[in-house]
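[1] how would this look folded up:
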Amino acid sequence: MSSGGYKPVVNTVRHSITTVSKRKRSSISEPSNNHEPVVVHRPHTSLAPPGSSRKPSKSSRRRRRVRKERSSSSVDRQWVFSASNFRNLKDKLVLVSYNLLGVDNASNHMDLYYNILPQHLDWSRRKHLICKEISRYNATILCLQEVDRFDDLDSLLKNRGFQGVHKRRTGEASDGCSIFWKEKLFKLLHHEEIEFDRFGMRNNVAQLCVLEMNCEDPESKLCMQSSEQTCTSPRRLVVGNIHVLFNPKRGDIKLGQVRLLLEKAYKLSQEWGNIPVAIAGDLNSTPNSAIYDFVASADLDTRLHDRRQISGQSELDTKRSPFRNQHAVSASQTNEWSQEELQLATGGQATTHVRHQLMLNSAYAGVPGTLRTRDQCGEPLATTCHSRFQGTVDYIWHTKELVPVRVLETLPTDVLRRTGGLPSEKWGSDHLAIACELAFMGEGC
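    Below is the predicted model:
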């Protein structure tokens, strides 16, 4: 799936987690000069008579949950570098993909956030957390999903030097997709939108932008050319952004949406001189799914898969424990597809194969990570976490003209579990942002 391959690396990232005793109240002092947290335990005093048992009060349980969350939220995310030395490549960009958790989506699905403190779902707070987080990563291109307060974001990100375009979902939904870029570093050459309902594939949308590095900006660190050089081949790339349909049972539509985006991205790349392509977004599909395999291998035989299981998502079953992620296929299920379903998935009337012409690699699978945060494919173990699901559905893909210099590790799954779900005190969405630094191969500006 990636030319870099996946090699587990242990202890690549150091996490410092301060734990609080369940039986004793703890007072955590300021870290010492060697940055090691010092934990001082105070003796436990009980007001209950000896031998009696008393359940903790609601306020006590809430304080304990808050302390646990703060301890988990204190873990920082780290950048890890590729095993290949791409640091000396001069033309680089930092791409961030982030599902922001639409305000309306959150309020319409409160069962997913029943154990989240109300203030952590407040958009007036979350939007500032999200923008500050983006600034920490020194992002230059943003692919955002579930954006239903674009004006708020646009105003905040403009203050940070970004310019952006937005496409709202069709139908009654209020959220959509947005692409932003650093105005000093890039200029927009072309922008187009995909409304999937025009192809009979629900109200989801996708975006495609052709961006060019601004070699005329003297402050740009992306194009470090001498004054004698001329810019004969400006760096350009196609950026695709998508939020795929959630419904696990409609694998035909999900597959069709991904196929259509990749088809149009390839066409744009050819029209602009066979330029590189980067695809990001929420595919609502797991790394062990057929949809993931389709993106990575460029070919999928629908006859080998049940459309209800093609995204690898678990069925939401309230009787099962939180964070349970199942991918087993029932023996009673069949792989039969109707002609209409095949047409949506493949785009043709006389084929059972789905194909695309882009040779894509996963940015995360191309950079070795730690066993605490990565699966066997090299993808994050989890990019989203709420009361009903913990797993990976967000990705960044790129063609061979781009190489991943480094990627931003996600949080270990045990840390995510201790938060009780996202958003939290530190993280502003129920998804974690994924980010990578990509470099252009070959000659350019």
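
[2] When you work out contacts or count neighbours from here on, use the C-alpha atoms and nothing else.
    Noted.

[3] Which stretches in the stretch 101-250 of the chain count as strands?
    In the stretch 101-250 of the chain, the strands defined using DSSP state E, counting those that start in this stretch lie at 141-147, 162-168, 176-182, 186-195, 205-213, 236-243.

[4] Redo those as CSV? Include distance to Ala435 and mean neighbour count.
    As requested, those are exported to CSV (distance: least, Cα to Cα, whole Å; neighbours: other Cα atoms under 10 Å):
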stretch, distance to Ala435, mean neighbour count
strand 141-147, 9, 25
strand 162-168, 17, 20
strand 176-182, 14, 24
strand 186-195, 18, 17
strand 205-213, 18, 23
strand 236-243, 14, 25
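
[5] With distance to Leu156 added, can I get those strands in CSV?
    Below are the strands of the stretch 101-250 of the chain laid out as CSV (distance: least, Cα to Cα, whole Å):
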stretch, distance to Leu156
strand 141-147, 14
strand 162-168, 9
strand 176-182, 12
strand 186-195, 19
strand 205-213, 21
strand 236-243, 21
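
[6] so what secondary structure elements neighbour the helix or strand hosting Tyr266?
    Following DSSP states H and E, one finds Tyr266 within helix 251-271. Contact partners of helix 251-271 among helices and strands, from 3 or more Cα pairs under 8 Å, 6 or more residues apart in numbering; DSSP states H and E: strand 236-243, strand 277-282, helix 339-346.

[7] Another for comparison:
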Amino acid sequence: MSASAPADPHAHAAPLVPGPARGLGDASPGPVSRGYPGTEALSSAFTATDYRQALEDSNAGGRPLSLALRLPFCQHACYHCMRHPVLTTDRRRADAYLSRLDREMVLLGRHLGSRREVRGLHWGGGSPTFLTLNQMGDLIDRLDARFRLARGRDRDFGIEIDPRDADVLTLRHLEALGFNRLTLSVLDLDARVLQAINRPQSRGLTEQLLDEADRLGFRSLDMELTIGLPLQSREGFAATLEQILAMAPARLTLFPYLHRPERFPPQRHIPAGDLPGTEAQGAMRRAAHDRLVDAGYVHLGWDRYARQGGSLKDARAQWRRQAECDILGLGVGALSRLEGAWARNASGLADFEAALDDGGLPTATGRWLSRDDRLRAQAIEALMTRETLDLEALGQAFAIDAAAELATALDRLQAIGLVTRRGQRLDLVAPGTRWAGELTRAFGVASP
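    Reported below is the predicted structural model:
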């Protein structure tokens, strides 16, 4: 084992929360390590050897699996993009990538028991709908050959969709392949905003896909909106939100736009002067939260909402199932979140391909989860999803003085007005009106 592993070779395989966690969020709908420690905390000292050991530990635990595939290709150069897509209109380029994904599946399978069921599947991008229908079918066949894909109704198989790259035939094909959840990247419906980010799309496209998804019986459709885009205003975004609410999606997710042109070159097309200021973004976030609550949506935490009734029940049940799974990332830049470690693949396509062509896993960075990581992850998850944290119960779960261990983070949380404290109890201030990243950063972690 490499020097980056803990001194105790089994320490990283301990349960995420040692012992019972009464009052900590045992009914929490999401996995404890959802946002902590974050990808920027990962280190290149964690190698493919470490990842193989983490997989062996995961296999010994026998938890169900969830597969997160990254399909990096996209034919549109959107200026706001906060990923590193491979821009091309040649869909044949995906063939070689799918073959390498299959090679990665084979390498992973050597460390996994054949009876571990894959209960979750997520295709992200780039734009997964860049693939042709035949390529989508081929990829599902490869996954089915290498893993034990769940067949039951409780499987959670989702895919991100760019409305410009999909139509009703696409949705029918996805439903036939076994997908039962969709994420629709809408961003905004204001034509000026969409033009400013080089992403023209009509409301009609979105409505058509939503109607067809409902007709086909997809279990959920999550619409993603982004706050902070160029030329956005509080009035304009409010108008977009009203149009979205008229479509009555089961779920909604709000994302903050992060302007980092030095890291994401397409953003250099966006003049900084066109961006709404911090105060304006905050006002849009608060107004959006209030309007969603008024419209019957419940804030789940992590900037996500579900409509009251069956949609809310379904969302919470899905998140509980996710919490039971180890997540395996496949593809360039994909992130794996196991019970004892995080690992991330090479983010450059050439490096990803070279590692697999040499017969090795494409692991680039990672991190063994320490007790401190677990402690902070549990605290963050409780605050995000239950809006309160019992420090005494947290300390009992870890057999420590949680208030003392987290003293610096707690002082920071109170100083920036994120929480109020009464003795051993923390309460989130104005839940749903601040971004999740603010909370994770307050614990000393850069958001991914």
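
[8] Overlay them and tell me the TM-score.
    Between these two chains, after superposing, the TM-score reads 0.34 (TM-score structural alignment, normalised by the length of structure 1); 243 aligned residues with a Cα RMSD of 7.0 Å.

[9] Ile130 of structure 1 is nearest to which of the helices and strands packed on helix 251-271 of structure 1?
    Nearest to Ile130 of structure 1, of all these, is strand 277-282, at 16.4 Å by Cα to Cα.

[10] Any buried residues in whichever helix or strand comes after that closest one, and which?
    Going down the chain from strand 277-282 of structure 1, the next helix or strand is helix 290-297, by DSSP H and E. For helix 290-297 of structure 1, a neighbour-count test (16 or more other Cα atoms under 10 Å) marks 290-297 as buried.

[11] same deal with stretch 234-247 of structure 2?
    For stretch 234-247 of structure 2, using 16+ other Cα under 10 Å, the buried residues are 234, 236-238, 240-241, 244-245.

[12] How about Trp181 of structure 1, nearest residue that isn't a chain neighbour?
    Sequence neighbours aside, Ile141 is the residue nearest to Trp181 of structure 1 in space, at 4.4 Å (criterion: Cα to Cα, 6 or more residues apart in numbering).

[13] need the contact list for that neighbour.
    Contacts for Ile141 of structure 1 (Cα atoms under 8 Å, 6 or more residues apart in numbering) come out as 93-96, 179-182.

[14] could you measure it against Asp151 of structure 1, distance?
    Distance, Ile141 of structure 1 to Asp151 of structure 1, by Cα to Cα, to the nearest Å: 18 Å.

[15] Spatially nearest residue to Glu437 of structure 1, not counting backbone neighbours?
    Glu437 of structure 1 sits nearest to Val94 (Cα to Cα, 6+ apart), 4.3 Å away.

[16] and the angle from the one helix or strand the one you found maps to to strand 236-243?
    Secondary structure from DSSP H and E places Val94 of structure 1 in strand 92-99. Interaxial angle of strand 92-99 of structure 1 relative to strand 236-243 (axes from the mean of the first three to the mean of the last three Cα atoms, to 10 degrees): 10 degrees.

[17] which strands and helices sit next to strand 92-99 of structure 1?
    Judged by 3+ Cα pairs under 8 Å, 6+ apart, the packing partners of strand 92-99 of structure 1 are strand 141-147, strand 277-282, strand 394-398, strand 434-440.

[18] Kindly indicate which of the contacts of Ile141 of structure 1 lies nearest Arg62 of structure 1.
    Nearest to Arg62 of structure 1 among these is Val96, at 33.8 Å by Cα to Cα.

[19] Can you tell me which of the helices and strands packed on strand 92-99 of structure 1 is nearest to Lys127 of structure 1?
    Among these, if distance is taken as Cα to Cα, the winner is strand 141-147, at 10.7 Å.

[20] Report the buried residues of the helix or strand where Val407 of structure 1 lies.
    Element membership for Val407 of structure 1 (DSSP H and E) is strand 402-408. By neighbour count with 16+ other Cα under 10 Å, strand 402-408 of structure 1 contains the buried residues 402-408.
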